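A.B. asks: here's a sequence, model it:
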Amino acid sequence: MNANIKIFDTTLRDGTQGEGVSLSVEDKIKIALKLDALGVHYIEGGNPGSNSKDIEFFERAKHIKLNNAKFVAFGSTRRKDTDVETDAGLKRIIDCGMPVATLVGKAWDFHVHTALQTSLEENLAMIYDSFKFLKSKGLETIYDAEHFFDGYKNNPEYALACLKKAEDAGADWIVLCDTNGGTLPGEIYDIVSHVCSIMTTPIGIHTHNDCELAVANSLTAIQAGARQVQGTMNGYGERCGNANLCSIIPNLQLKLNYPCLTEPQLQSLTSVARFVSEIANVHMPVNQPYVGVAAFAHKGGIHVSAIMKDSRTYEHIKPELVGNKQRVLVSELAGQSNLMFKAQELNINLNMEQAQTKEIIDRIKAMEHQGYQFEGADASLELLLRQASGEIEEMFTLESFKISVEKIASQAVVSEAIIKIKVHGETVYTVAEGNGPVNALDNALRKALIAYYPSIQNMHLSDYKVRVIDDKVATAGKVRVLIESSDFNNTWSTVGVSENIFEASWLALIDSIRYALIGQTQIKHESEKQKERFGLVNH
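C.D. replies: Below is the predicted model:
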């Protein structure tokens, strides 16, 4: 068994420097609690005193009891030509009450001259004085040697002198930073190996992803002797991002046999990654390794046939180890294996010997040829399968709908939808407004159905996407509409395709509502079965 590796999360600090990432204090608290439950060892919360948000965060952090992690305050070595006792940044770190401090200090002579505009000797004194001062106050300290690898390649003697100064001052960790993200794995291994051979203080690694090597460089550094790895959830960070802990942690633990988290903690990785994505309001790539929704998704019929025999044929780990799950996609590439797997997953009785199955495949292929995609619309696919197996009945049918959009000078645009549908043999006619045509259509349909299906009030449309399928014919091309809907417990997606955006929206919308109503009907039927089983139904 290899040595334990300490995980240092800087999502709340370095991660928020990524484009499009902005976290409120409440957001940061929520994420910190999730990270603690995940089992990371250090949570860097920000720079105390740099802005009102971080001031409030650290004030609240004083009263939060963490079970696994330590809160870390971030700052810089003292200013040039000043005394540590009067340095405002160091004073804020001490006053914020956190048990750990990370100080960034220059390790590249070019940066010392160009960015700090001071002498090499003064920079060494800044490093030594700052860590000596914080250690005298009882803090655990971490030296982030900024631009270390660039500095080492340019002037190795000076870069190593910076590390030695921090070590002499009592720093608990020395972290080598590839701040510009331009170092290659072979260079990382050689340099980290050398540093570990001459230093007694434990070494950490902090990499950026500008060459898409941050994860590889972090793993290489650990193999070379580093014992702390810094990164962010989902790889958030400035420019191309930081090293992605969602890939680093399972690679270390499952591939390289370096313990990081407990097994139950590792199994929560996917849910934590998606939670952080939701809170940060940043789209999570479906193909993100380990934790993405497509990380263990299979589409080709040959692949699916193989994984039904043994998942190891096309999966490098069991997805449950990181809290993810296997998915089978049904598309124009699908064969019987895909449908069999999907039907079993949904507890739908499909007989593979019947012509019915081939008809379903042919229908799906024909629909995809028209522009449908079911990979991201599981609810529409499930409706198709249940209809084909005769499990569901039509709950309502459309007779007509009309949409109007009106703009009166200097006033807001008003959208109105008029719908006529038939429910249980009765014709229902409703009118509703919305903040857009689709919203008006949604409101009118709900208004028509709520008397018959009251549970519909618990669901809402949570996302709406439009894609032009054939942009060569410009505005005359087909569009694909993907609608995501949610209730208190679940989220589901449906799809509609048409040359008319409103018809495509309608098709996706009615699938969404039908899916919700079928779910409620199934729950009701199960409830009735339970009552009957215990003699609670009057006949």
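
A.B. asks: switch to C-alpha atoms for all contacts and neighbour counts from now on
C.D. replies: Fine.

A.B. asks: isn't residue 248 right up against residue 219?
C.D. replies: Yes: at 7.0 Å, residue 248 counts as touching residue 219 under the criterion of Cα atoms under 8 Å.

A.B. asks: could you point out the longest helix in the chain?
C.D. replies: Ordering each helix of the chain by length in residues (DSSP state H) puts helix 501-533 first.

A.B. asks: next, the buried residues of that helix.
C.D. replies: 501-517 (16 or more other Cα atoms under 10 Å).

A.B. asks: secondary structure element for residue 432?
C.D. replies: Here residue 432 sits within strand 426-434, counting by DSSP states H and E.

A.B. asks: and whichever helix or strand comes after that strand, what does it pack against?
C.D. replies: Using DSSP H and E, the helix or strand that follows strand 426-434 in sequence is helix 437-449. Helix 437-449 is packed against strand 396-406, strand 414-423, strand 426-434, helix 501-533, with contacts defined by 3 or more Cα pairs under 8 Å, 6 or more residues apart in numbering; DSSP states H and E.

A.B. asks: ok, 6 Å please
C.D. replies: strand 414-423, strand 426-434 (3 or more Cα pairs under 6 Å, 6 or more residues apart in numbering; DSSP states H and E).

A.B. asks: among these, which is nearest residue 203?
C.D. replies: Distance to residue 203, taken as Cα to Cα, is lowest for strand 426-434 among the helices and strands packed on helix 437-449, at 58.1 Å.

A.B. asks: which other helices and strands does that closest one contact?
C.D. replies: strand 414-423, helix 437-449.

A.B. asks: buried residues in that strand, which are they?
C.D. replies: Here strand 426-434 shows 428-434 as buried, counting by 16+ other Cα under 10 Å.

A.B. asks: what is the nearest of those to residue 103?
C.D. replies: Of the buried residues of strand 426-434, the one sitting nearest to residue 103 (Cα to Cα) turns out to be residue 434, at 52.3 Å.

A.B. asks: here's the other one to compare against:
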Amino acid sequence: MQTDAFHVFDTTLRDGAQREGISYSVADKLAVARLLDQVGVGFIEGGWPGAMPKDSEFFARAADGELILKNAILSAFGATRRAGVAVEDDAQVQALLDSRAQVITLVAKSDVAHVELALRTTPEENLAMVHDTVAFLRAHDRRVFIDCEHFFDGYQRDSGYGVAVLEAAAAAGASVGVLCDTNGGMLPVGVRDIVVDVAARTSLRLGIHTQNDTGCAVANTFAAVDAGATHVQGTANGYGERAGNADLFAVIGGLVTKMGLDVLPDGALAEMSRVSHAIAEIANLAPDTHQAYVGTSSFAHKAGLHASAIKVKPELYNHLDPAVVGNSQRILVTEMAGRASIELKSRELGVDVASRPEVVAEVVHQIKEREASGWSYEAADASFELLLRDALGGEDAVAELFTVESYRVIIDRREDGTLVSEATVKVHANGTRVISTEEGNGPVNALDRALRSALQTVYPQLRNFELSDYKVRILAGRAGTDAVTRVLVETSQTPNATAANPVSWTTVGVHGNVIEASWLALHDAVRYGLLHETR
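C.D. replies: All right, here's what the predicted structure looks like:
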């Protein structure tokens, strides 16, 4: 379990769930909590019991044994008692006790303007609400953290009132006072100055909770830690309302690798990339490929100059070893590629060309010529590997497993408005000429089905392949329907596949005719899949 010297507090299931487009089921919340525990956070805020039925169910199921945490402590979120209501009579406060969470995070107003305009009460009554609620929960043996909402905005109007809220909470037994940049409008220098001042004026341990409306949530968190905060709050992948919250993975990465703070259990940091992507899948959001530390592009190198240096020593262009955070380095092959890029990328793909300088020179030449015509291998490793193997020749070359005689696609629009796409493919494989005709929900689907149908008699493993994604991009240079198109095709193995080879692969095709561009990508997809099935 995380030591009490420094707190990493996750609020993905409460504040992060306020992001537009996210709606966790109770099962989702339990799954996310298990993942967060694996990355080693100290506290997981599960939601607001009593205010949200799903959150009440989550806490009930967690307490009944469905959530076993090894590293984290579960926290429930709620508000102080209502103005003019005795704390023991406040149903919302009682729901916090009923949640059976051992840590309660209370939100309290710390800005006089919000006290008077939103709560419609007096500053004095608000202080009493804070004190009474904390004392009540402490009397029931709950640990209490106080989230001081709008603290930084309030400080700039009245620098003393927020401190008074902190002191009221401390006097009643709260453990931590969290300074919240609720509107997300602060910059790091302002955060640091305020935290330094507040730390000198209160006896309560300080925490920080930042929103990302200025793009500074992570930086603001580090500024607060530098000023003395020892409790940080954030969300997985920075999820949250508006522009989001501080990305907890970037915060953890910085605390451990840059500030030298031992805030996670041994081995947990290397789980960050996996957990980040798994939580994105549960939230039904595409992972941010350019996310710090955990994004698939965060250690990707494109320029030939970078690759030359990385070939000598990877640390020259990486701020840390990607494996530390469970990530990996990638070399991107583009028109900016030089010899070092090709050598590093080929090694990554298991096709080492370092001993064949003439092949490297030829591949560099081909890449630059093709990219000038619209080809892009940056996201199509499978097509690049085929290009490499074709250039190498000999035993490394892709065997001529089949040849294509011709293909034809017909689109029939019928009187009732329905569209039928039909493709005929003629191939030669294993000394046999095969003709196959298939229908599909579009011309590319029909072509894909016809090609695989024609080859399945010779290569039955093709039944395990399926087209899983298809992207078309119109390239600049020509207008309208006369434009050159680039097609990316992702092919996957179906669940019944047994071969130990890539789960999915991406190929590229470029042509002025979108059908031909699609065909080129499909042809590479089948070649690549058969290559790894038959080697």
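
A.B. asks: of the helices and strands packed on strand 426-434 of structure 1, which is nearest residue 151 of structure 1?
C.D. replies: Closest approach to residue 151 of structure 1 among those is made by helix 437-449 (56.5 Å; Cα to Cα).

A.B. asks: and residue 341 of structure 2, what's its match in structure 1?
C.D. replies: Counting by TM-score structural alignment, residue 341 of structure 2 lines up with residue 338 in structure 1.

A.B. asks: what about its match, neighbour count?
C.D. replies: Other residues near residue 338 of structure 1 come to 26 when the count uses other Cα atoms under 10 Å.

A.B. asks: buried sites along the host helix or strand of it?
C.D. replies: For residue 338 of structure 1, the host element (DSSP H and E) is helix 336-345. For helix 336-345 of structure 1, the neighbour count (16+ other Cα under 10 Å) marks 336-343 as buried.

A.B. asks: need the residues you listed in CSV with distance to residue 313 of structure 1, can you?
C.D. replies: Converted to CSV, the buried residues of helix 336-345 of structure 1 look like this (distance: Cα to Cα, whole Å):
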residue, distance to residue 313 of structure 1
336, 18
337, 15
338, 15
339, 19
340, 18
341, 16
342, 18
343, 21
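
A.B. asks: highest mean neighbour count out of the helices and strands packed on strand 426-434 of structure 1?
C.D. replies: Highest mean neighbour count of those: helix 437-449, a mean of 22 (counted as mean count of other Cα atoms under 10 Å).

A.B. asks: chain center to that helix: distance?
C.D. replies: 31 Å (Cα atoms, centre = their mean, to the nearest Å).

A.B. asks: same thing with stretch 376-389 of structure 1?
C.D. replies: With Cα atoms, centre = their mean, you get 27 Å for stretch 376-389 of structure 1.

A.B. asks: go on, stretch 415-426 of structure 2?
C.D. replies: Counting by Cα atoms, centre = their mean, stretch 415-426 of structure 2 comes out at 40 Å from the chain centroid.

A.B. asks: returning to that earlier point: where's the match of residue 341 of structure 2 relative to residue 29 of structure 1, distance?
C.D. replies: As for residue 338 of structure 1, its distance to residue 29 of structure 1 is 42 Å (criterion: Cα to Cα, to the nearest Å).

A.B. asks: check residue 66 of structure 1 too.
C.D. replies: In terms of Cα to Cα, residue 66 of structure 1 sits 11 Å off from residue 29 of structure 1.

A.B. asks: ok, these two, which is more surrounded?
C.D. replies: residue 29 (19 against 14).

A.B. asks: sec struct for the more buried one, please.
C.D. replies: Of the three states, residue 29 of structure 1 takes helix under DSSP: H, G, I helix; E, B strand; the rest coil.

A.B. asks: map it onto structure 2.
C.D. replies: That one, residue 29 of structure 1, aligns with residue 30 by TM-score structural alignment.

A.B. asks: do the same with residue 191 of structure 1
C.D. replies: So, by TM-score structural alignment, residue 191 of structure 1 is matched to residue 194.

A.B. asks: neighbours of its match, how many?
C.D. replies: Around residue 194 of structure 2 there are 18 residues (other Cα under 10 Å).

A.B. asks: wait, a helix at it?
C.D. replies: Yes: according to three-state DSSP, residue 194 of structure 2 belongs to a helix.

A.B. asks: gap between it and residue 50 of structure 2?
C.D. replies: 34 Å.

A.B. asks: same check, this time on residue 485 of structure 2
C.D. replies: Residue 485 of structure 2 is 54 Å from residue 50 of structure 2, by Cα to Cα.

A.B. asks: more neighbours: the two, which one.
C.D. replies: Neighbours per residue, other Cα under 10 Å: of residue 485 of structure 2 and residue 50, the larger number sits with residue 485, 23 against 20.

A.B. asks: identify the residue of structure 1 aligned to the more buried one.
C.D. replies: So, by TM-score structural alignment, residue 485 of structure 2 is matched to residue 479.

A.B. asks: how much space separates its match from residue 441 of structure 1?
C.D. replies: 18 Å.

A.B. asks: for residue 123 of structure 1, find the nearest of the helices and strands packed on helix 437-449 of structure 1.
C.D. replies: Nearest of those (Cα to Cα): strand 426-434, 61.6 Å.

A.B. asks: have a look at how far, on average, the closest one is from structure 2.
C.D. replies: In the superposition against structure 2, strand 426-434 of structure 1 averages 3.1 Å from its aligned positions (mean Cα distance after the TM-score superposition for structure 1).

A.B. asks: tell me what angle that strand forms with helix 437-449.
C.D. replies: Interaxial angle, strand 426-434 of structure 1 versus helix 437-449 (axes from the mean of the first three to the mean of the last three Cα atoms, to 10 degrees): 140 degrees.

A.B. asks: still on that earlier bit, how near is the match of residue 341 of structure 2 to residue 364 of structure 1?
C.D. replies: Residue 338 of structure 1 is 12 Å from residue 364 of structure 1, by Cα to Cα.

A.B. asks: measure how buried residue 389 of structure 2 is and give me the count.
C.D. replies: Neighbour tally, residue 389 of structure 2, other Cα under 10 Å: 21.

A.B. asks: map it onto structure 1.
C.D. replies: Checking TM-score structural alignment: residue 389 of structure 2 goes with residue 386.

A.B. asks: residue 268 of structure 2 now?
C.D. replies: Match for residue 268 of structure 2 (TM-score structural alignment): residue 265.

A.B. asks: nothing else from me, thank you.
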